[in-house]
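> Provided below are the primary sequence and the corresponding predicted coordinates.
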Amino acid sequence: MNKGILILVIMLTTLLTGCWDVNAPERMLYIHGMGLDYKDGKYEVYAQIVDFTNTAKNEQPVTNVPQAEVGHASGKTINEAVFNLYHSMDEQVFWGFFSYVILSEEVLKNGRSNQIIDAFIRYRETRYQIWVYGTKDPVNDILLTTPNINKSIILSKLGNPENSYEQESFIKPINFRTLIIGLNEPNHEIGIPFVTIKDWETEKETKNEADLLGVGILSPKEFKGFIPAEKSRGLQWMTNDTKRGEVTANVGSNEELHFTVVVDKVKVTVKPIIKDKVKFNVRIKLNFNISEFKDKVSIDEIKKAVIKGVKKEVKDTYEEGLENDVDIYRLSEYLYRKNIKEWKKLQKNGKVELNEDSINIKVEINKIKAQRKSFKETIDK
């Protein structure tokens, strides 16, 4: 090849190596969380923009620099509101780090969940792993909460719920993927975690942290109601995803004597039984740890108290669901999966008819551990 042509080709090649159509990371804004409300016929959109300047180098951010800013805009549709929000943004927005969305009760009503899902999932930069929460509080206040001890905001309970769920599996976090499956398949209802604000204090100030409030029940057409935390406890015993939880129960005849045990393994099986109507036999197997010992209470007494306590929590949550016309444990889906022929006969809008007698609960204890070798108080009285 002619040397002149070769040199020309090499020179032209160097001009093609640049990524001219790619934006520099420092010239972009990053959405981490969103909040949606609905007022006076318009969607109210709140966007949480985070600063990733020092996140990659250190999980502890610089204390004198705000970790996030929250902007607001409104519109007749969600997309219109988002585009109105762009009016006040200095740089192009990147949605690839979008981690969670907070929904007010008002925006969940009247089937608006479908518009919310479409607005976020159909955009090319967003993912199905976005966590979904509801709230009774102003959504912008929730977006302004910060993690404990000034941890990076991307490690917050809202943006990274699986971390804290490992230690206490109270209410299972839900993402868009799980939400879509739950609404599309029988019983066409699903619970999403509701959050509120809880005060924590430092030597200088009071800080706002996100706290679990209960569960909101959503269907494709409506918001079916809210179940508070004290009535939602049965949910953790009806899923094999539970990692760790606690049961506090009264032991023996002494009403003031309570024990708390830590459950670290749950195995649930649900078997539909068809007679005149469908009934569901629920079998829950547990392992638990004892870390406190009082008076001379026997292991058998504690075991009986734990079984009674778990059954009560499962029953209370189930009955709370019935009051809201909700199949809270998705029992209809068990029949759909195991006997679709009978499900077709009995179902109405994806659900089978349920009442207080439709569920039979049996709780078994597989293994009891004391976290030490002895099953007695550490200090003798």
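Yep, it's here.
> from here on, contacts and neighbour counts on C-alpha atoms
Fine.
> in this structure, which strand has the most residues?
strand 258-274 (DSSP state E).
> beyond that one, next helix or strand please.
strand 278-290 (DSSP states H and E).
> any idea which helix or strand comes after that next one?
Per DSSP H and E, the first helix or strand lying C-terminal to strand 278-290 is helix 299-323.
> which parts of that following helix are buried?
Residues of helix 299-323 classed as buried by neighbour count (16 or more other CA atoms under 10 Å): 302-311, 313-321.
> what's the angle between the helix or strand just after it and strand 278-290?
The helix or strand immediately downstream of helix 299-323 is helix 331-338, counting by DSSP H and E. Interaxial angle of helix 331-338 relative to strand 278-290 (axes from the mean of the first three to the mean of the last three CA atoms, to 10 degrees): 110 degrees.
> starting at the chain centroid, how far to helix 331-338?
23 Å (CA atoms, centre = their mean, to the nearest Å).
> check which helices and strands the helix or strand just after it is in contact with.
Once helix 331-338 ends, the next helix or strand along the chain (criterion: DSSP H and E) is helix 340-346. Contacts defined by 3 or more CA pairs under 8 Å, 6 or more residues apart in numbering; DSSP states H and E place helix 340-346 against helix 331-338.
> try this one next to it:
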Amino acid sequence: MMTGRGVNELKQIRKLSIGILLLVSLTGCWDEKEIGEHNYATAIGIDYKEEKYLLYVQMLDFSNVAKQEGQKQSEEAPLYIGKSSGATLQEAVNDLYKTSQQPFNWGQIGSIIYSEAVLKNGIEKVQQAIQRNGEFRYTPWMFGTRESIDELFGLTGFFHLPPLYTIMYQPEDIHGKYSYIKPLRMHKFISIYKDPGGTAILPSISIDKSAWKKAGPEEKAKKTLKINGGFQINEGKYKDWMSYEELTGLRWVESKTENTTVKLVDEGNIIGNVEISSPSAKIKQVGEGDNAQFNIIIKATGILADLKEELPIETIEKLVTKQIEEDVKTTYQKGMEKQIDIYNLKHRLFLNGMKPEELKEYTLSEDSLNLISVDFLLESKGIYH
């Protein structure tokens, strides 16, 4: 079932599409050709190769999107992908204009994807070029990728629906059901990626080729989009990539985790799962200056999803508590191995008054994480009660 947020976002997409269509009904300077007089870019992807920026633009037909409500689609929605290159991003944009046939409207961008090559080369010039474009809004979802952007932009939703109905445009729907790596909008990215001590985590979007297939006489694999990790940007510079598994502790520390699952592990064996909703976390600074350390305090409640063998409630609570503590600690250690401040602890020092020059002298270590405290309550054993 779609979440309330998902329903609202679908309504927004439909309102946007219908709003554009209404322009054709206006009299005066608007006429029936108006909706066709612009190319509506809905996503951009930027790669870097051989000292040139490669710009990819995904373009959808909004009139087609508006017609889809309440109708079954017998064929794929029209989808176009543009590609150009240039020594700068603006030069790549100008190169694309040469073949665009009609002016671009950049005001409907819903997603921005950076390749790992762009991140390694440095994104500041690219980010500034995007922000200087007056048509761009600050609300697109942002991703990094190790995949071909061309291939990513060619993927559509199920049942011939356009890419607007995928996690590239609606990541919060899936995050609301299965919270792991928080979706990131551009305004949030801008607010932290250059801050002293700040680390922004770009969700890593990838292609899954095995989970789904189209059944029937002409059976074939259905490629879908998947979040498989995150790219860490610290003080404006790319640090490294961390896998989905390495980031397992992040969900317990960051805000907006709605629903997530903990495996019950006893003596190395998975014996069940517990579903947890809306955990909360506080990070408290202990000590000052070079002696600063941090305590992470987590509170959570949950219900039993499945269980292979009968266990007392107290035992289940201990297993969940232990697993959450291990998740948080392991992710922190993996970050330290790659010199990544995954929980933004140095940024917290900055927000607590440490000056940027002092912050540069402060070195995080495994000992900087002083305490991980988890208070977990099992609210219900469900049918196992």
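Cool, the structure landed. Note that this is a predicted model, so its numbers are computed, not measured.
> can you give me the TM-score here?
Once superposed, chain against chain, the TM-score is 0.86 (TM-score structural alignment, normalised by the length of structure 1); 351 aligned residues with a CA RMSD of 2.2 Å.
> circling back to that earlier point, show where the longest strand of structure 1 falls in structure 2, residue numbers please.
Strand 258-274 of structure 1 corresponds to residues 271-287 of structure 2 when matched by TM-score structural alignment.
> how far does stretch 360-374 of structure 1 sit from its chain's centre?
On CA atoms, centre = their mean, the centre of stretch 360-374 of structure 1 falls 27 Å from that of its chain.
> what comes into contact with it?
279-291, 303, 307, 310-311 (CA atoms under 8 Å, 6 or more residues apart in numbering).
> ok, stretch 355-369 of structure 2 next?
196-197, 289-290, 292-296, 332-333, 336, 341, 346, 349-350.
> let's see that with 7 Å instead.
196, 290, 293-295, 333, 336, 350 (CA atoms under 7 Å, 6 or more residues apart in numbering).
> relative to helix 299-323, how tilted is the longest strand of structure 1?
Going by the same axes, to 10 degrees, strand 258-274 of structure 1 makes 60 degrees with helix 299-323.
> please name every helix or strand in contact with strand 258-274 of structure 1.
strand 245-250, strand 278-290 (3 or more CA pairs under 7 Å, 6 or more residues apart in numbering; DSSP states H and E).
> could you export those strands as JSON lines, including distance to residue 22 of structure 1 and mean neighbour count?
Formatted as JSON lines, these follow (distance: least, CA to CA, whole Å; neighbours: other CA atoms under 10 Å):
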{"stretch": "strand 245-250", "distance to residue 22 of structure 1": "47", "mean neighbour count": "18"}
{"stretch": "strand 278-290", "distance to residue 22 of structure 1": "53", "mean neighbour count": "19"}
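> how about those strands in TSV, adding distance to residue 59 of structure 1?
Output for those, formatted as TSV (distance: least, CA to CA, whole Å):
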stretch	distance to residue 59 of structure 1
strand 245-250	28
strand 278-290	33
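> nearest to residue 139 of structure 1 among those would be which one?
Nearest to residue 139 of structure 1, of all those, is strand 245-250, at 28.5 Å by CA to CA.
> mean deviation (superposed) between the closest one and structure 2, please.
For strand 245-250 of structure 1, the mean deviation from structure 2 after alignment is 1.2 Å (mean CA distance after the TM-score superposition for structure 1).
> how far out from the middle of the chain is that strand?
How far strand 245-250 of structure 1 lies from its chain's middle: 22 Å, per CA atoms, centre = their mean.
> what does that strand contact?
With contacts defined as CA under 7 Å, 6+ apart, strand 245-250 of structure 1 is touched by 168-170, 257-264, 305-306, 309.
> what does residue 362 of structure 1 align to in structure 2?
Checking TM-score structural alignment: residue 362 of structure 1 goes with residue 373.
> which element is its match on?
Residue 373 of structure 2 belongs to strand 369-380 when elements are defined using DSSP H and E.
> so which bits of that strand are buried?
Buried-residue list, strand 369-380 of structure 2, by 16+ other CA under 10 Å: 369, 371-374, 376-378.
> could the contacts of strand 245-250 of structure 1 go into CSV alongside distance to residue 202 of structure 1?
Putting the contacts of strand 245-250 of structure 1 into CSV (distance: CA to CA, whole Å) gives the following:
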residue, distance to residue 202 of structure 1
168, 24
169, 27
170, 26
257, 34
258, 32
259, 31
260, 29
261, 31
262, 29
263, 32
264, 32
305, 39
306, 37
309, 36
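> just the buried residues out of the residues you listed, in ChimeraX syntax.
Those of the contacts of strand 245-250 of structure 1 that meet the burial criterion (16+ other CA under 10 Å) are gathered into one ChimeraX selection, given here:
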select :168,169,170,259,260,261,262,263,264,305,306,309
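> which pair in the contacts of strand 245-250 of structure 1 spans the largest distance?
Counting by CA to CA, the most remote pair of the contacts of strand 245-250 of structure 1 is 169 and 257, 25.2 Å apart.
> hey, where'd the strands end up in structure 2?
So, for structure 2 - with DSSP E - the strands run 39-49, 52-60, 79-86, 104-105, 111-115, 141-145, 199-214, 220-234, 237-243, 259-266, 269-277, 280-286, 293-307, 369-380.
> just the angle for the strand holding residue 373 of structure 2 relative to helix 313-337, thanks.
Going by the same axes, to 10 degrees, strand 369-380 of structure 2 makes 150 degrees with helix 313-337.
> now strand 369-380 of structure 2, how far from the chain's geometric center?
26 Å.
> try stretch 333-341 of structure 2
Averaging C-alpha positions (CA atoms, centre = their mean) puts stretch 333-341 of structure 2 20 Å from its chain's average.
> what residues does that stretch touch?
For stretch 333-341 of structure 2, contacts defined as CA under 7 Å, 6+ apart pick out 199, 239-240, 246, 342, 365-366.
> where in structure 1 does it fall?
Against structure 1, stretch 333-341 of structure 2 falls on residues 319-327 (TM-score structural alignment).
> try stretch 6-23 of structure 2
Under TM-score structural alignment, there's no match for stretch 6-23 of structure 2.
> list the buried ones in that stretch?
6, 9-10, 13-14, 16-18, 20-21.
> ok, now stretch 86-104 of structure 1?
Neighbour-count burial for stretch 86-104 of structure 1 [16+ other CA under 10 Å]: 86, 94-95, 97-104.
> okay if I get those as a markdown table plus distance to residue 207 of structure 1?
Output for the buried residues of stretch 86-104 of structure 1, formatted as a markdown table (distance: CA to CA, whole Å):
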| residue | distance to residue 207 of structure 1 |
| --- | --- |
| 86 | 30 |
| 94 | 29 |
| 95 | 28 |
| 97 | 25 |
| 98 | 24 |
| 99 | 22 |
| 100 | 21 |
| 101 | 21 |
| 102 | 19 |
| 103 | 22 |
| 104 | 22 |
